[in-house]
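Output the structure for:
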Amino acid sequence: MTDQTTDFPTLRKPVAVFDAGIGSYAAVAALQRALPRQDIIYFADRASFPYGSKSREELLGILNRTLQFLSGFDPAAILVASNAPSITVLDDLKDMVSVPVFGVRPPVREAMQQAKGRNVAVLGVQSLVESAEMRAFAATEAGNEAHRVHLINASPLVELVESGAFLFDQTSTQEKVDAFVSALDARHADIGAMTLSSTHLPWLRSFLERSVQGRSLLDPLDNALGAILPFAAEGRSQILGLVTENERYTANDFQRMLDRLGVTLPLRIVPRLNED
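Presented below is the predicted three-dimensional model:
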């Protein structure tokens, strides 16, 4: 790992993917599978973790600075790989750079189709599920069946990923996922499908599948990747890994999680973008 922010490798029209933590690496892996020659920038803004606890004003500032930073790499597209800012602030910011900018949004309509008349749970971080923007989005997607859509604070599940517990303490992780699903079912009857509306939650899919007993789990990332594909540019399959850090969420700890996932990706530490 290095703290040098110069002498970056030469990338050809990379797709830039960013989030505040490990969740967004799932988007990188999916892009590699779909576009094996595409150059990619993976930016983990650990200094801003968690996006889910930030106010609208804080998210506007974070995304403003991040989009400006990543646009300096001449990307083919930028993916905001986090549901909360994608829903709450991205529409206000996506035209501020000349690069196509995409987000990830809960697949409410698809979930309702798979639920087949039963209810839907949108699992997301607190700032997402409590936002007026998410309520409006769900109402638009669900129409006159909006009463079937329940917005659920899944921040405790996100923390299982960010802490690395899902890698290093799988027994405890399963117990906590089981308890979360049991509490959800006790609070909201007849849930037929759930959306994993934090990019962290797909890392818990195997744990959730053991708990939800065959109910559908939908990943918002699928739609986002489909939107990016037309902007692909053939490169040399390079990935540039960038990370910010703070006292609690260090680059070394983040590298350790990547290593445990079997991801070989040297990280370069960049200055915290949320500081002047």
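
can we go C-alpha only for contacts and neighbour counts from here?
Will do.

ok, so what distance separates His147 from Pro202?
For His147, the distance to Pro202 equals 25 Å [CA to CA, to the nearest Å].

Who are the packing partners of the helix or strand hosting Asp91?
Assignment of secondary structure by DSSP states H and E places Asp91 within helix 90-93. Judged by 3 or more CA pairs under 8 Å, 6 or more residues apart in numbering; DSSP states H and E, helix 90-93 is in contact with helix 56-71.

list the buried ones in the helix it packs on?
Of all the residues in helix 56-71, those buried under the rule 16 or more other CA atoms under 10 Å are 56, 59-60, 62-64, 66-67, 70-71.

To check against the first, give me the structure of this:
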Amino acid sequence: MVYLADRASFPYGAKSEEALLSSVERAALALESLGASSIILASNAPSVTVLEPLRPRVSVPILGVIPPVGAALAAIPRDHTLAVAGASVLAHSDALRQLISDAAGDQAHRVHAVAADALIGLVESGAFLDRAKIRRPIAGFLAALHERSPQVGGLSLSSTHLPWLAAAIAEQAPDLTLFDPADDVVAEFAPLTTRGSGRLVSLATASRSHPIDEFHSMLQRLRLDITPALIEL
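From the prediction side, this is the model:
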């Protein structure tokens, strides 16, 4: 398994869809050149907004991470609403509006998108590793969420970063049902796997804002035995 952390492309939330497509295409072609037989685009924003135009540019199967709108609505009371939290480029996109319309049908009025760039930034920077640093930003996000939709009962963590904050969110909002879109892509990917054993190769890009040393430090603090090699795309 090859894991690529394209940190040089952070933050996704500030990119246009055109820039996002260019960024993920560059990463996908790099993975394909390294021998990948299938690819998971493990980021919600490009999965929703640019996955379809990306697919014909890559010759191997490429899967995305999609907000589980239909399943989430079915799991919460009918008088409650669902918030889909993600990067601005996702939250403000026509693609997400269409996805919500298709998945929710006549219940689409119960779903609203929320930009969560501030929370995503807590993970990108590594601040999420210190619970004291994230308590106030999460409280502010939840207060704004409940002000906008007092009946909110579900929150889709529709950024790959946000599940890292799930425990802290649940601590402050125990009545809010959280949904992780990554759960579905695991099941979708299963038929593409083969039996056996192997190894994990970890690669990372870096920038002045997100240096490789910062990433190494986060992995160590998470007690993950991963040493990413620095590459350029």
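
Would you pull the TM-score for this pair?
Once the chains are laid over each other, their TM-score by TM-score structural alignment, normalised by the length of structure 2 reads 0.96; 232 aligned residues with a CA RMSD of 1.1 Å.

rewinding a little: quick one: which of the buried residues of helix 56-71 of structure 1 is nearest to Ala251 of structure 1?
Proximity of the buried residues of helix 56-71 of structure 1 to Ala251 of structure 1, judged by CA to CA, is greatest for Thr66, which lies at 17.8 Å.

and that closest one, what does it touch?
Under the criterion of CA atoms under 8 Å, 6 or more residues apart in numbering, the contact list for Thr66 of structure 1 reads Leu273.

one step back: show me which of His147 and Pro202 of structure 1 is the more surrounded one.
More neighbours surround Pro202 than the other of His147 of structure 1 and Pro202, with 23 against 12 (other CA atoms under 10 Å).

Per the alignment, the more buried one pairs with which residue of structure 2?
Under the alignment defined by TM-score structural alignment, Pro202 of structure 1 is paired with Pro163 of structure 2.

Assumed that match was part of a strand.
No. According to DSSP: H, G, I helix; E, B strand; the rest coil, the state of Pro163 of structure 2 is helix, so it is not within a strand.

what's the neighbour count on the residue lying closest to it once chain neighbours are set aside?
Spatial nearest neighbour of Pro163 of structure 2, excluding adjacent residues (CA to CA, 6 or more residues apart in numbering): Leu157 at 6.1 Å. The number of residues packed around Leu157 of structure 2, counting by other CA under 10 Å, is 25.

Kindly report the same for Glu175 of structure 1.
By the criterion of other CA under 10 Å, Glu175 of structure 1 has 12 neighbours.

ok, back up a step: look up the average distance of the helix holding Asp91 of structure 1 to its aligned counterpart in structure 2.
Comparing helix 90-93 of structure 1 with its match in structure 2 after superposition yields a mean distance of 0.8 Å (mean CA distance after the TM-score superposition for structure 1).

For the helix or strand following that helix, give me the average deviation versus structure 2.
On the C-terminal side of helix 90-93 of structure 1, the closest following helix or strand by DSSP H and E is strand 101-103. Per the superposition on structure 2, strand 101-103 of structure 1 and its aligned residues are separated by 0.3 Å on average (mean CA distance after the TM-score superposition for structure 1).

quick one: contacts of strand 101-103 of structure 1?
The set of residues that contact strand 101-103 of structure 1 without belonging to it, under CA under 8 Å, 6+ apart, is 77-83, 86-87, 90, 94, 224, 227-228.
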